[in-house]
Structure formats: structure tokens, C-alpha cells
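K.L.:
just the structure for this:
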Amino acid sequence: MNDSGHRILLGRVLGALGLRGEVRLESWTEPRSAIFRYQPWTLRDAQGNERTVTGVQGRESGKHVVAVFPDATDRDAAEALKGLEIYAPRSALPPARPGEFYWADLEGLRVVTVEGADLGTVSHLFSTGANDVLVARDAERERMIPFVQPQYITAVDLEAGIVTVDWDPEF
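P.N.:
Model prediction:
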């Protein structure tokens, strides 16, 4: 799945830092500073308004990334960026290595158990710190399955659109 029209959420703007227009970013790339490689970015606010930006520069600093946007030259302009989500085209990211997956490539895939029970589709994934969690939803419920291979996630077939799990459908 490498749909060039598909966008990936890479991070968000946390708020202003200092007086010169710098902002703190939460980056979900690995390493965190890799977020700057995937420009142009589409910035989306809480109301769904979007704009494109290029030329953002930055660096890692502690647990966040510090960025300078070309059009934010003071604290007020930087504070106006707070809360914006940062998206990049899926096609801008390099191919995943064998055995690795972009979360966005898993969203929407069917989830079935090794016995063939249908658990719905991948709604989203999130990190707990200890491990990642795959959320499978069907019409009746939501299941949170640790993304631990091969113990719980036994196979991912992007071509067939299926994630196979060793998971009790009643859990």
C-alpha cells in the first residue's frame, strides 16, 4: 500500500518556545528529528483547515523537537501554531524494512484470528511505552491487542489486507 494520495500524521505542534518564533513539536518519526525529511507538510487545525508549508528546520531537544517555521518570526506567531497536526504524503516516507510496518499502512486492514474468527478492522494503533497496541473494531466491540510478534500478531499481509492474530475473540 503506497498510495501517494494517502497522508501520514507525523506529529503536532505543542506550543511556542522562547521569543524568536521557535516551537516545540511532538514527533512520531524515528528518530524524532526525521520529521524534517518529509516536507512539504500539510498543517491541519482543529476545525479541519489546512495549509501547506515547506522549509521548516529544527533539532531534537530533550523529549521534544524544536522547530522554526519560515513564517513564524516571534512568539505570537509561534503560539498561533499550537495544536496544528503535521501530515506528510505517504509517498514521501521510505519503504518500510522487512518485518516493519507504518501504522497508517495497517489501519483499515481486516483482523482475523489464527482460527479464522473475524475481529473487524484495524482502527488505529498506539504506544504504551512497554509495547504498541493494535485496536481492532467490529460492529459490537473494540479489542486491544498487544503488537507483539509472533506471540499475538502472527502475520501481516499488506497485499491481502489481513492481520492474523493469536487472540481469544471473547477477550
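K.L.:
contacts, neighbours, all on C-alpha from now
P.N.:
OK.
K.L.:
am I right that S91 sits in a helix?
P.N.:
Yes - under DSSP: H, G, I helix; E, B strand; the rest coil, S91 sits within a helix.
K.L.:
can you count the residues close to it?
P.N.:
16 (other Cα atoms under 10 Å).
K.L.:
need the nearest residue in space to A16, chain neighbours excluded.
P.N.:
Excluding the flanking residues, the one nearest A16 by Cα to Cα, 6 or more residues apart in numbering is V23, at 4.3 Å.
K.L.:
which residues touch that neighbour?
P.N.:
V23 sits next to 13-17, 66-68, 78-79 when contact means Cα atoms under 8 Å, 6 or more residues apart in numbering.
K.L.:
next: W41.
P.N.:
Taking Cα under 8 Å, 6+ apart, we find W41 in contact with 52-54, 86-89.
K.L.:
who wins for neighbours among these?
P.N.:
Neighbour max across the contacts of W41 (other Cα under 10 Å) = I86, 26 neighbours.
K.L.:
distance of I153 from V133?
P.N.:
The gap separating I153 from V133 is 10 Å, by Cα to Cα, to the nearest Å.
K.L.:
I have a second one here; can you model it like the first so I can compare?
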Amino acid sequence: MSETVCVGAIAGSFGVRGEVRLKSFCAEPEAIATYGPLSSEDGKASWAVTLARPVKGGFAARLTGVTTKEAADTLRGVRLYAPRDRLPALPDDEFYHADLIDLAVFDTGGVEIGRVRAVLNHGAGDLLEIQVPGQKAPVLLPFTREVVPTVDLGAGRLVADPPEGLME
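P.N.:
Next up, the predicted model:
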């Protein structure tokens, strides 16, 4: 598990006074401002975040040191990371997406079938994108208790019981 977790991203500038359009990846979107300062993926830059107001697709926000539209424009696409120890503890059977990525996926017979490459959510629940060796296209596996009965972060693996025909 990494020491930081991606909690949001900058979608671009908002207005002409240095505000940014901030997308929050937090379960409670406003909580992103409480985990700061937030850093870039490489850790070379960090910012305290102040949410100004909700806007379509996220928040208008101010970042320390960003005072012009041009400065805000240069941050478009930057993902924001928070130290793991500042994030809330999760109840059993809930996981940070970052912890699931790169886990080995085994079937119920103990045979490794692939690795988790991404966790997706298009509104109907989480899907695990599994890269299966020898297949070009990844497999999308519903992340439900029925299909993924076991997640063992300590061992770096999960057990899946994919629906019949999905892995062919």
C-alpha cells in the first residue's frame, strides 16, 4: 500500500482570479479540503485547499500560491494526493481503490487469472479491470461480495468467482 492516496484532480482553471475546478474522489466530496495539504503525484508540489463553492462537476477552489488564471491553467490534469494517515479508517469490506490496484486475482480453485489494473465506476457499482495474461482486452469484473468473496490486502491478492463465460 502506498503512503499517499489520490483524493482528487484539477480539471482546469475557474474564472480569472486563480481558482481551479477541483474534482473530488472522496466519498464525501467536501472532505477533500480537510486532508491537506495535498500534493502532486511526485510530491514535488503541495497546496492547501479552500473550497469556494460547488460548481458543475466539482468545486471552485483556491490553492495556496495559485493567484492567476495562467497559474491555474498549468495545473490542469494534476492529480492530488493526501497522506494515508490523514484519511478516515474504513469499515470492514470497504477499500481504497488505490489498495486494490495491482492485486493478483485468483479463482476459487487457487489459479491466478490476472491482476487488477484499475477500479472503475460508471454509476452502477464498482468494476475491477483485470488484465489477463495472453489476452489483449482487459476483463471487467463486478466488485461485489458474490463475485469477489475475498480481498486479502496483506497477501496482495483477491479471490474471484467470475460469472460463467466471463473469463473465456
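K.L.:
structure 1: helices as residue ranges?
P.N.:
75-79, 103-106 (DSSP state H).
K.L.:
what would these look like in TSV with distance to I35 of structure 1 and mean neighbour count?
P.N.:
Below are the helices of structure 1 laid out as TSV (distance: least, Cα to Cα, whole Å; neighbours: other Cα atoms under 10 Å):
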stretch	distance to I35 of structure 1	mean neighbour count
helix 75-79	18	18
helix 103-106	15	18
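K.L.:
which one of those helices lies nearest to D118 of structure 1?
P.N.:
Evaluated with Cα to Cα, the helices of structure 1 place helix 103-106 nearest to D118 of structure 1, the distance being 15.8 Å.
K.L.:
wait, what's in contact with L166 of structure 2?
P.N.:
Per Cα under 8 Å, 6+ apart, neighbours of L166 of structure 2: V139.
K.L.:
re earlier: which of the contacts of V23 of structure 1 count as buried?
P.N.:
Using 16 or more other Cα atoms under 10 Å as the burial test, these include 13-17, 66-68, 78-79 as buried.
K.L.:
just the ones in strands from these, please.
P.N.:
Under the assignment DSSP state E, these contribute 13-17, 66-68 to strands.
K.L.:
nearest spatial neighbour of the aligned residue in structure 2 for A72 of structure 1, chain-adjacent residues omitted?
P.N.:
Superposed on structure 2 with TM-score structural alignment, A72 of structure 1 falls opposite V66. Nearest non-adjacent residue to V66 of structure 2, counting by Cα to Cα, 6+ apart: G18, 5.6 Å away.
K.L.:
neighbours around the one you found, how many?
P.N.:
What G18 of structure 2 shows, counting by other Cα under 10 Å, is a neighbour count of 21.
K.L.:
looking at structure 1, name the residue matched to it.
P.N.:
That one, G18 of structure 2, aligns with G21 by TM-score structural alignment.
K.L.:
how about the strands in structure 2?
P.N.:
According to DSSP E, the strands that structure 2 contains are 4-14, 19-24, 38-39, 46-47, 49-55, 58-63, 79-83, 104-107, 112-121, 126-131, 139-142, 150-152, 157-160.
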